[in-house]
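*Asks:* Turn this into a structure:
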Amino acid sequence: MVEQPPSDYYDYYPTIALERPVVLGGIPSSPYREVGHSLGALAGLPLVDLDHWIEHHAGMSLWEALQQKGEPVLREAAIELITRAMASRPCSLLILGAAAPLVDTALEQVQKSAALVWLHGPPTAMYWALRQEQQEKGPQPSPFVPFPLERFEQLNPLLQTLRLYQQQADLCLEVFEVRETVNRLFAALSDLGGAVVDEFRDV
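*Replies:* From the prediction side, this is the model:
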């Protein structure tokens, strides 16, 4: 006879209860989405992906929305959505993603309402990774990167915007290995605004 699991076996069971949201972003080509989803799964945190939320709101991809609606309209929607996400409870892990340039004017609000974590890396490595991405997938994955990307200098306006996030981040990490980064962030969550609920369930 197969033993039935406890009635709460599949229940949502966070290991961290955040006192304020954690906003996770990074330079293009950094694995912020992979890190965010892995961290959310490890900590049992509600997860909001701003890129996907904007796309759902617009009914099209971020790249298509940028082309059809224009940056001012998309910026207004993005700021409204990130404000709503930071105000929602329980506090969530919010992945900033490619939409980061749309909400740079809300950075002060992010600092007041959330903890900001930024993943960075060598700009030259980012440049070559983005060139390869464009060759393989076109402009859609990174809509705020100039297309076609042929010179490093084309990235300067974007880098200037993203540098604000790095300068204002509560925690800034260079990613060498995803699992290591996830573990470091998990260990830092209490300092970033969370309280450990229970690291291990009774087994």
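*Asks:* C-alpha only now, for contacts and for neighbours.
*Replies:* Fine.
*Asks:* ok, Val35 - contacts?
*Replies:* 178-179, 181-182 (CA atoms under 8 Å, 6 or more residues apart in numbering).
*Asks:* Please enumerate the helices of this protein.
*Replies:* Remark: helices assigned in the chain by DSSP state H are 32-43, 50-58, 62-69, 71-87, 107-113, 123-137, 156-168, 178-192.
*Asks:* Make a markdown table out of the ones you listed and add distance to Val23.
*Replies:* Below are these laid out as a markdown table (distance: least, CA to CA, whole Å):
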| stretch | distance to Val23 |
| --- | --- |
| helix 32-43 | 9 |
| helix 50-58 | 10 |
| helix 62-69 | 19 |
| helix 71-87 | 9 |
| helix 107-113 | 8 |
| helix 123-137 | 21 |
| helix 156-168 | 11 |
| helix 178-192 | 10 |
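*Asks:* Point out the most buried one among those helices.
*Replies:* Stretch with highest mean neighbour count among these: helix 32-43 (a mean of 20; mean count of other CA atoms under 10 Å).
*Asks:* ok and that helix relative to helix 178-192, angle-wise?
*Replies:* 70 degrees (axes from the mean of the first three to the mean of the last three CA atoms, to 10 degrees).
*Asks:* quick one: Ala129 and Arg179, what's the gap?
*Replies:* 20 Å (CA to CA, to the nearest Å).
*Asks:* Proceed likewise with the subsequent sequence, for comparison:
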Amino acid sequence: MAVLVGKNADIYLATGTGTSMTGEAVTDLTGGIYQITDAAKRAINPNAAITVLDGVATVPPANYQISWASGKIRLTNGYSAIGTITVTGQYLTLAQAAQGFEWSLDVTPVLEDTQTFGDSWKERTVVQRDASVTFAQFYNDGYFHTNLNSYYVLALYINVAGADRYLLGAQMTTAGITAGENETIKQNVSFAIHGGLDLATS
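*Replies:* The predicted structure follows:
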């Protein structure tokens, strides 16, 4: 299990209604990976219909995977683009969370037992990947408690002065408040990943 922790880092959230984008241009990152060119439109809304076009033809959903937070389209099942790839759907706008001072990212493989009769030792195969995030902030308002069912886009900055950040879509799992006598009130919020995790440097 890989545990990555960042202190004094920023976290950005996106919720609410998305903004439509039609025929949005992408950049070819090679290897069958495409990313929405306009950085302001890369947080794709997973709750809205999305269409990936290869020229004028619609790419079957079985032939691509979406990284919702980073705006990446990964072509799968041996599919290769013939024309220009574009994306139609909705994007979300990110806003900095208030009063945050710490986050942690926990990345884990999902393993299945694959040993057979007669094997002396366990054998395991990675079948999926999972991740969770915990975010600590000084209590500001009841925002998280009144938005328990919202979808979030998290941008976890490693360096406040730089652009390095982990990007993921997520659902909130818990929101707790800690208060003590003569102490600041703090809030810890936990999230479970929805889709892929990306490391962005620009």
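*Asks:* Quick TM-score on the pair, please.
*Replies:* Once superposed, chain against chain, the TM-score is 0.25 (TM-score structural alignment, normalised by the length of structure 2); 90 aligned residues with a CA RMSD of 5.8 Å.
*Asks:* what's the spacing between Gln35 of structure 2 and Tyr152 of structure 2?
*Replies:* Going from Gln35 of structure 2 to Tyr152 of structure 2 by CA to CA gives 20 Å.
*Asks:* Looking only at neighbour counts, state which of those two leads.
*Replies:* Between Gln35 of structure 2 and Tyr152, counted using other CA atoms under 10 Å, the more crowded position is Tyr152 (26 against 22).
*Asks:* just checking, what packs against the helix or strand hosting that one?
*Replies:* According to DSSP states H and E, Tyr152 of structure 2 maps onto strand 151-157. If you count contacts as 3 or more CA pairs under 8 Å, 6 or more residues apart in numbering; DSSP states H and E, strand 151-157 of structure 2 packs onto strand 11-13, strand 165-178.
*Asks:* what angle do that strand and strand 165-178 make?
*Replies:* 110 degrees.
*Asks:* Name the residues of strand 151-157 of structure 2 that come out as buried.
*Replies:* By 16 or more other CA atoms under 10 Å, the buried positions in strand 151-157 of structure 2 come out as 151-157.
*Asks:* Is Asn27 of structure 2 in a helix, a strand, or coil?
*Replies:* Quick fix: residue 27 of structure 2 reads Thr, not Asn. strand (DSSP: H, G, I helix; E, B strand; the rest coil).
*Asks:* I figured it was touching Lys72, is that so?
*Replies:* No: counting by CA atoms under 8 Å, Thr27 of structure 2 stays clear of Lys72, with 9.3 Å between them.
*Asks:* Common neighbours of those two, please.
*Replies:* 34-36.
*Asks:* Go through the residues you listed and name the one nearest Met21 of structure 2.
*Replies:* For the shared contacts of Thr27 and Lys72 of structure 2, the closest approach to Met21 of structure 2 (CA to CA) belongs to Ile36, at 10.7 Å.
*Asks:* thinking again about what came up before, pick out whichever of Thr27 and Lys72 of structure 2 has more residues nearby.
*Replies:* Using other CA under 10 Å as the criterion, Thr27 of structure 2 and Lys72 rank with Lys72 on top: 25 against 15.
*Asks:* wait, what's in contact with the more buried one?
*Replies:* So Lys72 of structure 2 contacts 33-36, 42, 66 (CA under 8 Å, 6+ apart).
*Asks:* go with 7 Å
*Replies:* Listed by CA atoms under 7 Å, 6 or more residues apart in numbering, the contact partners of Lys72 of structure 2 are 33-36, 66.
*Asks:* I'd like these written out as JSON lines, with secondary structure and distance to Arg129 of structure 2 added.
*Replies:* Output for the contacts of Lys72 of structure 2, formatted as JSON lines (DSSP: H, G, I helix; E, B strand; the rest coil; distance: CA to CA, whole Å):
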{"residue": "Ile33", "secondary structure": "strand", "distance to Arg129 of structure 2": "19"}
{"residue": "Tyr34", "secondary structure": "strand", "distance to Arg129 of structure 2": "21"}
{"residue": "Gln35", "secondary structure": "strand", "distance to Arg129 of structure 2": "21"}
{"residue": "Ile36", "secondary structure": "strand", "distance to Arg129 of structure 2": "24"}
{"residue": "Ile66", "secondary structure": "strand", "distance to Arg129 of structure 2": "15"}
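*Asks:* Report how many residues lie close to Gln112 of structure 2.
*Replies:* For the record, residue 112 of structure 2 is Glu, not Gln. So Glu112 of structure 2, with other CA under 10 Å, has 12 neighbours.
*Asks:* got the angle for the helix or strand that contains it vs strand 151-157?
*Replies:* Using DSSP H and E, Glu112 of structure 2 sits in strand 100-113. If you take the same axes, to 10 degrees, strand 100-113 of structure 2 sits at 110 degrees to strand 151-157.
*Asks:* Only the buried residues of strand 100-113 of structure 2, if you could.
*Replies:* Buried-residue list, strand 100-113 of structure 2, by 16+ other CA under 10 Å: 100, 102-105, 107.
*Asks:* Tell me where structure 2 has helices.
*Replies:* Using DSSP H, helices in structure 2 do not occur.
*Asks:* Quick one: residues contacting the residue nearest to Val196 of structure 1 when sequence neighbours are not counted.
*Replies:* Closest residue to Val196 of structure 1 apart from its sequence neighbours, by CA to CA, 6 or more residues apart in numbering: Ile16 at 4.8 Å. Neighbour list for Ile16 of structure 1: 43, 194-197 [criterion: CA under 7 Å, 6+ apart].
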